[in-house]
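Novice: Following is a predicted model, sequence given first.
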Amino acid sequence: MGHRGDTKPVSGGGFSENGKFSYGYASSLGKRSSMEDFHETRIDGVDGETVGLFGVFDGHGGARAAEFVKQNLFSNLIKHPKFFTDTKSAIAETFTHTDSELLKADTTHNRDAGSTASTAILVGDRLVVANVGDSRAVICRGGDAIAVSRDHKPDQTDERQRIEDAGGFVMWAGQCLIDYWLPVRS
């Protein structure tokens, strides 16, 4: 996860400086001929506070959208003026902003490519999880994996309704297909 053209499984992880948490990631190519997925794990000092930024970006239709999100989402987030005071709003606004940047930057390519995003942001003792698409975040406690996000799939009644309310439509063609550039859900 994280390098275009990788074919070997990738895994890794680390620990926070204060030893309060550890993190890990793993990926494998599966049946595809090239990797379209990226991950980002960062522990940064932001305004004197230690912040953990973790994300998995599952590309579809190519790797370029997922790579763009990896390179820009967290940098945009830590610059957001409400990052510490209203982290949830800052995350939602940053997802939308990064999506807009991708659409502006990607004018020369076919816009069939996209990316899911599954993120966990640790600010002090608060963990905020946000996701877009069908990537899932899990937390491990006592050896048990616990889902902390809900996949967004167009065959779900509420997700289909959200898509239609935004002016798009969902059709079945062996799988659910969406015709619309979707706004980011918060």
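Specialist: Received, thanks.
Novice: switch to C-alpha atoms for all contacts and neighbour counts from now on
Specialist: Fine.
Novice: On the three-state scheme, the closest residue to T41 other than its chain neighbours is what?
Specialist: In space, and not counting its chain neighbours, T41 is closest to F54: 4.6 Å by CA to CA, 6 or more residues apart in numbering. Classification of F54 using DSSP: H, G, I helix; E, B strand; the rest coil returns strand.
Novice: here comes the other one, which I'd like you to weigh against the first:
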Amino acid sequence: MNLCRSLRYNQSTKGFSLIEMVVGIGISAVIVGVLAVTLAGSLKAVSNIRNRKEISLKGQVAVSQFLREFKMLGIGSSILTATASELEFTNRWGKTLDYTLSGGSFYRKENSGPNSVLCDSVVTAASCFAYWDSNRVALTSFPLSQSDRDNVWWVLLTLDLRYHGQTIRYVENVFPENRKFSIIE
């Protein structure tokens, strides 16, 4: 008989009841759910930052190359083509450079060679070249005539880039080195 009593459930033993276990699992599930939502939000933010950084770097490299090369515009009738989506010019070393906004990309072509993509993901409807003369009058009759091309004193490049729902706009003014003028009157 003593053997049967020792096999019975001993009530003085420490343990959890079924209700305590279900409540504990429920609380744990809520905590894990909150942490999962927080972690997912953090990962999305990191992904957005990475995408924005990538598109920003692409745009910055493309714009700086254009600015650097257009500043070295040749003397005289150096601008060969000037429209809202294309700018072709000869630099002071005789290289013909053609920058084009077309088909969602920003292209550069050197001396009639193949187009190289400076930047893709370009919103071409919102990106353009704009031109002004020395009197700060916008030159808007595209393509620009020879006399207007000879009078271009400054170019404004607007470049809109879209990547994974992120949009970045670059707006850059460039004055050719050989056509600098004082804005102080």
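Specialist: Thanks, I have the structure now. Here the structure is a predicted model, which is why all the values come from computation and not from measurement.
Novice: what's the TM between chain one and chain two?
Specialist: Comparison of the two superposed chains (TM-score structural alignment, normalised by the length of structure 2) gives a TM-score of 0.22, and 67 aligned residues with a CA RMSD of 5.0 Å.
Novice: who's in contact with the residue nearest to T41 of structure 1?
Specialist: Residues counted as contacts of F54 of structure 1 (CA atoms under 8 Å, 6 or more residues apart in numbering) are H39, E40, T41, R42, T119, A120, I121.
Novice: Which secondary structure element is home to the second one?
Specialist: Looking back up the chat, that one is E40 of structure 1. Using DSSP states H and E, E40 of structure 1 sits within strand 37-46.
Novice: before we move on, what about K53 of structure 2?
Specialist: Element membership of K53 of structure 2 [criterion: DSSP H and E] is helix 18-71.
Novice: same check, this time on L77 of structure 1
Specialist: Assigned by DSSP H and E, L77 of structure 1 belongs to helix 64-79.
Novice: Pull out the buried residues from that helix.
Specialist: Buried residues in helix 64-79 of structure 1, counted by 16 or more other CA atoms under 10 Å: 64-70, 72-74, 76-78.
Novice: what do you get for stretch 162-174 of structure 2?
Specialist: For stretch 162-174 of structure 2, using 16+ other CA under 10 Å, the buried residues are R162, Y163, R169, V174.
Novice: do you know how far the first one is from V174 of structure 2?
Specialist: Distance check for R162 of structure 2 against V174 of structure 2: by CA to CA, to the nearest Å, it reads 23 Å.
Novice: can you check L156 of structure 2 too?
Specialist: Noted for L156 of structure 2: a distance of 6 Å to V174 of structure 2, by CA to CA.
Novice: Would you map the strands across structure 1?
Specialist: 10-15, 22-27, 37-46, 49-60, 114-115, 117-123, 126-132, 138-141, 144-147, 169-172, 176-179 (DSSP state E).
Novice: Any idea which of the ones you listed gets closest to I91 of structure 1?
Specialist: Proximity to I91 of structure 1, assessed across the strands of structure 1 by CA to CA, is greatest for strand 126-132 (7.6 Å).
Novice: on contacts alone, who are the packing partners of that closest one?
Specialist: Counting contacts by 3 or more CA pairs under 8 Å, 6 or more residues apart in numbering; DSSP states H and E, strand 126-132 of structure 1 is packed against helix 87-105, strand 117-123.
Novice: Quick check: R108 of structure 2 is in a helix.
Specialist: No. Read with three-state DSSP, R108 of structure 2 is strand and lies in no helix.
Novice: Just give the closest residue to it, not the sequence neighbours.
Specialist: Y99 (4.7 Å).
Novice: In this structure that neighbour contacts L87, no?
Specialist: Yes. If you go by CA atoms under 8 Å, Y99 of structure 2 and L87 touch, sitting 5.2 Å apart.
Novice: joint contacts of the two?
Specialist: The overlap between the contact sets of Y99 of structure 2 and L87 (CA under 8 Å, 6+ apart) is empty.
Novice: Show me which residues of the strand holding E40 of structure 1 are buried.
Specialist: Neighbour-count burial for strand 37-46 of structure 1, with 16+ other CA under 10 Å as criterion, is recorded at D37, F38, H39, E40, T41, I43.
Novice: Generate CSV for the residues you listed, with distance to Q161 of structure 1 as supplementary columns.
Specialist: Below are the buried residues of strand 37-46 of structure 1 laid out as CSV (distance: CA to CA, whole Å):
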residue, distance to Q161 of structure 1
D37, 28
F38, 29
H39, 30
E40, 31
T41, 33
I43, 37
